[in-house]
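Q: kindly return the folded structure for what I paste below:
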Amino acid sequence: MPAPRTCVVIPARLNSTRLPGKMLLRETGRTLIEHTHAAALGARLPSAVVVATDHEDIAAEVRRFGGTAVMTREDHRSGADRVAEVARRTPGFDLFVNLQGDEPEIDPAAIDTVIEQLATDHSAEVATLAAPLRDPERLRDPANVKVVFDHSGRALYFSRSPIPFVRDALSASGPDEPALFHHHVGLYAYRREFLLRLSGLPQSPLERAENLEQLRFLQAGATIRVGVIPQAAAGIDTATDYAAFVRRSSRRTAA
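A: Predicted coordinates for the structure are as follows:
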C-alpha cells in the first residue's frame, strides 16, 4: 500500500489574545511563522506544507520567505476547523497535520511520528502526541493539558486537571518507573474524511467544560491515537515565552 500523502497545515491568526501579532515578531531576524514553517520542512514524511491564515499581512510574509499561504475565514472556532477548510479546498491528500504557528522549536521528528501513528492505525481518525510529565507544578497547572490512554495507545480522556487521580501516593510512579502522567502535545494528524465531517460535529458538553476541542472528537466516538515522545517543545503564548525563545535562538546562533 502506498504511503499516505500528507499536508502539514499551520494555522496562523494575526490576533492572539495574550500576544497580539506574535506570528510576525522577528527579533531573531526571522518571523515566528517562518521559524515554524522551516521546522515543518525538516520533517521527512509530509508532501506539502501550507500556512492557513485569516490576515493578508501573514499571507504576504509567508509568500516573502517562499512558503504557500491559504486565506481562510476569520470565524473558525478552533485550529482544527481552519485545517478542515483547507482540506475541503485541497484535494489529493489523505492526511492533514495541524501544526500551530507558535511552535518554532517543534522537532521535525515529532511531525513524522504523529503521521506514522495515524498511517499505521487504520481504526483511528486522529493522532496526537504526549510526553511524560513528572513536574508537580506543571501537573497542577490547567494550562498544561493532560492525557490518559490505553495499552494500545488510544486516548481515553484529556483534561486540564491532573489525571489520573492518585488515590494512594504509594501507587504513583517513581523516577525510575514509566511515567504515570502525560502532558498532551498539541500536534494532530487527521484523516481527510474526518476533517470533512468535522464542521458537522456540534460542540460537545465536555469540550465546553474543559475548552478542549479534542473532547468533541472523543464524545463523537472518534478514535484518537497517542504517540509518546521524550519531551515537548516550548510553545510561544506570552511575551515572556517569546523572550526566552529569542535567548535560546541567540545561543544556538553563537554556538
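Q: all contacts plus neighbour counts: C-alpha atoms, from now on.
A: Will do.
Q: could you measure from Q203 over to A209?
A: For Q203, the distance to A209 equals 10 Å [C-alpha to C-alpha, to the nearest Å].
Q: now show me the structure for the sequence below, then we'll compare the two:
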Amino acid sequence: MNKLKTAALIPARYNSTRFPAKALAKISGQAMIVRVYESVKACQLIDQVYVATDDQRIKKAVEKAGGQVIMTDAKHQSGTDRIAEAAAEIEADLIVNVQGDEPLIRAQDIAPALEVFAQRPELKMSTLKRKITAAEAENPDLVKVITDQNDYALYFSRSPIPYYRAETVKNKNYYQHIGLYVYRRDFLLKYAKMQQTELEKAESLEQLRALENGYQIKVIETNAKLIGVDRKEDIKLVEKELAARQN
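A: The predicted structure follows:
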C-alpha cells in the first residue's frame, strides 16, 4: 500500500476574543504558534506543516522561525473553514488539524490518529480522547465524548456524558475530547461546505456536524495531558507542565 501523503495545518488568528494575540504569547520564551509548529514538524508521519492564518504578524513570526504559512481569508468563522481553504491549495491525502493553542502537543500524540487510516480505507475522520475525573467532566470548557464498542464517536458534549443515573455504579468513565483531527482531504473539503446543524449550534461543537450527517469519527485514546490556552492564566499551567516533563 502506498504511503498516504500527509499535511498538517495549524489554524491561528490574532483576534481571539478571550485572549487577543494569544498565538504570539510567549511560553517559556517562545511564541506559542512557533512551539506548536515545531512539535508538529517533529512527527515523522507528516510530510508538510503549514500555519493557516489571516494575520501578517503571525506570518512573520512563523517564517522567522523557519516555518511555512498559507494566508487565508479574515472572515472565516471557524478553524475548520480556515484549514479547508488552505487544504484546497495543497496536495495531500490526509490533513491533520492541530489547534494553534495546544502548546503541549507532541509528535507521539499525533501519530495514533494518523496510523488508523492505513488500515481503514473507508475512514473519513479521526480524533483523540483522554480519560478524566468526574470533577473534570463538570467543566463545560472540557468537551466530553462517548464512543461505541468499536471506538467510533456517538456524541460530543459540554455536559458530563454519560449520565450515571444509578449511584451504585463504581466505575464512572468520562473522556475528554482532544481537539486534534485527521481528515481525508476530499472529505474535509466536502465537510466544510455542509450547513451548520442543530446540535452543532446548540453545543457550539463543529464535529457534531459530521455525526449529524451520518459520518463516523474514529476516536483513539491517549494519555497525553494537554492544556489548551484560552486565557492568559492558562500559560502558567502550560509552563508548569513543561517543567514537569523535563524532570
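Q: between Q203 and A209 of the first structure, who's got more neighbours?
A: Q203 (18 against 10; other C-alpha atoms under 10 Å).
Q: tell me the counterpart of the more buried one in the second structure.
A: Matched by TM-score structural alignment, Q203 of the first structure corresponds to Q196 in the second structure.
Q: so that match belongs to a helix, correct?
A: No. Applying DSSP: H, G, I helix; E, B strand; the rest coil, one finds Q196 of the second structure to be coil, outside a helix.
Q: so S249 of the first structure makes contact with R26?
A: No. The pair S249 of the first structure / R26 is not scored as a contact, 11.5 Å apart, by C-alpha atoms under 8 Å.
Q: can you name the next helix or strand after whatever helix or strand I58 of the first structure lives in?
A: When elements are assigned from DSSP states H and E, I58 of the first structure belongs to helix 56-64. The first helix or strand that comes after helix 56-64 of the first structure along the chain, using DSSP H and E, is strand 68-71.
Q: any buried residues in that following strand, and which?
A: Neighbour-count burial for strand 68-71 of the first structure flags 68-71 (criterion: 16 or more other C-alpha atoms under 10 Å).
Q: what's the farthest-apart pair in these?
A: By the measure C-alpha to C-alpha, T68 and M71 form the most distant pair in those, at 10.2 Å.
Q: and for those two, which residues touch both?
A: By C-alpha atoms under 8 Å, 6 or more residues apart in numbering, T68 of the first structure and M71 have no common neighbours.
Q: surely D230 of the second structure meets F19?
A: Yes. D230 of the second structure lies in contact with F19 (C-alpha under 8 Å); the separation is 6.5 Å.
Q: and the residue nearest to Q203 of the first structure when sequence neighbours are not counted, which of the three is it?
A: Of all residues not flanking Q203 of the first structure in the chain, R216 sits nearest, at 6.1 Å (C-alpha to C-alpha, 6 or more residues apart in numbering). What three-state DSSP gives for R216 of the first structure is helix.
Q: for T120 of the first structure, see how far away R216 of the first structure is.
A: 23 Å.
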